[in-house]
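no FASTA, just this:
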């Protein structure tokens, strides 16, 4: 790996602070819970946790803080897998209630070491949150579960309002960016199963700045719409450390805006959040999806409306 490139001015962020930030962090620490915000060093943690544009949000990371895979873009620790905490679903639901969230994002590390790859614990956490308060909206950002249909079905049956799974990058760059156990077609199969077999909104995310060509991004958007993915986000890849993949390019904000327009206007995605600091769990996207769900419109009706508006 070469030395890290100097970041442009548009990528500079304020350090996290504020009363709301402190409150959320305290609630998580009291229950020994993890967030992807912290584990992956998300650049939006200060904004989301401090609640500058409304109530603070956090993305809970289930199944521990160690991943069984080793993707070369990700800062989450790998190896040394630990036993699951059987109280985790209850702890997460308690934290959601204490913090006062009405839109919850759940994600997880990969747990290829477990017989069900963690799908059961993921599903139980969704059910526990909904059991406490059915009005709380739950977005589940799931692993690929090695593409096993019955494990994806467990998440669908638990009844989240949104199921997200990230393709991360264009098909050509899947390796070396992602672990070899992941794959473009495998990720598409997960998203297609959700969109074809449920009335649940689907969502995915791509990182830019890894050496992708425009025509490859365009093809990825086409592939995603062919399987009725509803929401897509674009964000800048940032190198977590010198041992991770180098940044190929810092994409200008104007280019991100162009991709937003392409996604929404050319491909009829219901929504696209696109910007250097956008991540898959991004509050602007969550607020949009929340409005869709609370409006009571079915997923199919929303898709048809988007197509008719083109």
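Yes, it's here. Here the structure is a predicted model, which is why all the values come from computation and not from measurement.

use CA for all of it now, contacts and neighbours both
Fine.

okay, strands next: where are they in the stretch 51-200 of the chain?
Taking DSSP state E, counting those that start in this stretch as the criterion, the stretch 51-200 of the chain contains strands spanning 59-62, 66-67, 77-78, 103-108, 137-141, 162-164.

what does the last one contact?
When contacts are defined by C-alpha atoms under 8 Å, 6 or more residues apart in numbering, strand 162-164 is touched by residues 138-142, 156, 191, 194, 200-204.

determine which two of these are furthest apart.
138 and 191 (16.9 Å; C-alpha to C-alpha).

who has more neighbours out of those two?
residue 191 (27 against 24; other C-alpha atoms under 10 Å).

how about the contacts made by the more buried one?
Counted by C-alpha under 8 Å, 6+ apart, residue 191 has contacts 164, 165, 202, 227, 229.

then residue 20?
When contacts are counted by C-alpha under 8 Å, 6+ apart, residue 20 touches 49, 50, 51, 56.

including distance to residue 74 and neighbour count, could the residues you listed go into TSV?
Converted to TSV, those look like this (distance: C-alpha to C-alpha, whole Å; neighbours: other C-alpha atoms under 10 Å):
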residue	distance to residue 74	neighbour count
49	21	25
50	24	23
51	25	17
56	24	21
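
format the residues you listed as CSV; extra columns: distance to residue 249.
Below are the contacts of residue 20 laid out as CSV (distance: C-alpha to C-alpha, whole Å):
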residue, distance to residue 249
49, 29
50, 30
51, 30
56, 31
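
give me the subset of the residues you listed lying in helices.
Using DSSP state H, 49, 50 are the members of those that sit in helices.

can you pull out the helices in the stretch 101-250 of the chain?
Using DSSP state H, counting those that start in this stretch, the helices of the stretch 101-250 of the chain run over 119-132, 149-158, 174-177, 184-197, 214-226.

report the buried residues of the shortest one.
For helix 174-177, the neighbour count (16 or more other C-alpha atoms under 10 Å) marks 174, 175, 177 as buried.

the structure to be compared is supplied as follows:
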């Protein structure tokens, strides 16, 4: 795969605020002591300092080796060797220790498992709720290769938000993602809403990989056609020279316009800014989705 050399200097609006104080160090030590992984670290999220300083994190379950090799993602790829059945309990203990009010749980893709890890997702949600009954739980799931029984396993525990990212526009999907298919992602979001109509669904698009304006709007329309409620839009940043190249840096003004377009199309909440990632300000999205649902009753 051919990559491009990045511009020498990123725009000012992509400067990351560093805040490695006591909360950051404490949280990092706790994660290591419980042998847990976070997507904040594994995917090199630009918001890790802000979120960890505020004692929020996105847990990454099912290990730290992904069976896919998406061209935008920094997570290690390969063939996982084990399945940790005690992981849900340790995630719940960490969430309790942090005193979370909203917990996000995601995972690597585990195409080596018959259910793609759906059972561990379900057990993690149940474990968190047992220790933190008033904590809302969001799951960011892979597509399970279209195994809808696996999706049903997750939906049966009724997460507060079901998140699955389409990542990019349809034309670029096969180039950006590995194994995941744009129509299948939309089908997953559609089926999730059919299984549990009252659970908000969410998806994310990263910009700067070669998409056109009209294609972004079409992706929004595609998501609304399957009743997706929450949308996040952020700038793609190349994790290493071997990953997909950045085609352009999208100005904050364009992100602001896209937020307007999203809200115009009926999303209950839209986060749209260069450093936004799928779980950024996730706790606010629960409130927005709940208020939007109440307003329609």
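Good, I have the coordinates. Remember, predicted model here, so these are calculated numbers, not experimental data.

now the TM-score, please.
Here the superposed chains carry a TM-score of 0.95, computed using TM-score structural alignment, normalised by the length of the second structure; 293 aligned residues with a C-alpha RMSD of 1.4 Å.

highest neighbour count among the contacts of strand 162-164 of the first structure?
When neighbours are taken as other C-alpha under 10 Å, the top entry among the contacts of strand 162-164 of the first structure is residue 203 (31 neighbours).

gap between that one and residue 7 of the first structure?
28 Å (C-alpha to C-alpha, to the nearest Å).

one more: residue 122 of the first structure?
Residue 122 of the first structure is 36 Å from residue 7 of the first structure, by C-alpha to C-alpha.

higher neighbour count, the two?
The neighbour comparison of residue 122 of the first structure against residue 7 (other C-alpha under 10 Å) goes to residue 122, with 24 against 11.

counterpart of that one over in the second structure?
Aligning on TM-score structural alignment places residue 122 of the first structure opposite residue 121 in the second structure.

what's near enough to touch its match?
With C-alpha under 8 Å, 6+ apart, residue 121 of the second structure has these contacts: 61, 88, 105, 139, 154.

wait, which of those is closest to residue 40 of the second structure?
Top of the list for closeness to residue 40 of the second structure, among those and by C-alpha to C-alpha, is residue 105 at 11.3 Å.

ok, the closest one to residue 261 of the second structure distance?
28 Å.

what about those two, which has more around it?
residue 105 (22 against 16).

I figured the more buried one hits residue 62, correct?
No - with contacts defined as C-alpha atoms under 8 Å, residue 105 of the second structure does not count as touching residue 62, sitting 10.5 Å away.

returning to what we had before: so which of the contacts of residue 121 of the second structure is the closest to residue 240 of the second structure?
residue 61 (23.6 Å).

number of residues surrounding that closest one?
The local packing of residue 61 of the second structure (other C-alpha under 10 Å) involves 24 other residues.

residues in contact with it?
Going by C-alpha under 8 Å, 6+ apart, residue 61 of the second structure touches 36, 37, 38, 87, 105, 106, 107, 108, 120, 121.

now do the contacts for the equivalent of the third one over in the first structure.
Structural alignment (TM-score structural alignment) places residue 38 of the second structure against residue 35 in the first structure. The contact partners of residue 35 of the first structure, taken as C-alpha under 8 Å, 6+ apart, are 58, 59, 60, 61.

let's go with 6 Å and repeat that
Residue 35 of the first structure is in contact with 59, 60, 61, counting by C-alpha atoms under 6 Å, 6 or more residues apart in numbering.

tell me the most packed of those residues, by neighbour count.
residue 59 (24 neighbours).

how about residue 98 of the first structure, nearest residue that isn't a chain neighbour?
residue 27 (7.5 Å; C-alpha to C-alpha, 6 or more residues apart in numbering).

check which helix or strand covers that neighbour.
Following DSSP states H and E, one finds residue 27 of the first structure within helix 19-30.

now residue 26 of the first structure: how far from residue 19 of the first structure?
Using C-alpha to C-alpha, one gets 11 Å for the distance from residue 26 of the first structure to residue 19 of the first structure.

and the counterpart of residue 168 of the first structure in the second structure, how many neighbours?
Under the alignment (TM-score structural alignment), residue 168 of the first structure pairs with residue 167 of the second structure. Counted by other C-alpha under 10 Å, the residues lying close to residue 167 of the second structure total 23.

list the contacts of residue 167 of the second structure.
Counted by C-alpha under 6 Å, 6+ apart, residue 167 of the second structure has contacts 204, 205, 206.

could you report the neighbour count for the last one?
Other residues near residue 206 of the second structure number 24, with proximity taken as other C-alpha under 10 Å.

so what corresponds to it in the first structure?
Per TM-score structural alignment, residue 206 of the second structure is aligned with residue 207.

the residue most central in space within the first structure: what secondary structure?
Nearest residue to the geometric centre of the first structure (C-alpha atoms, centre = their mean): residue 280, 3.7 Å. Following DSSP: H, G, I helix; E, B strand; the rest coil, residue 280 of the first structure is assigned to coil.

for residue 137 of the second structure, see how far away the aligned residue in the second structure for it is.
Aligned counterpart of residue 280 of the first structure in the second structure: residue 278 (TM-score structural alignment). Distance, residue 278 of the second structure to residue 137 of the second structure, by C-alpha to C-alpha: 14 Å.
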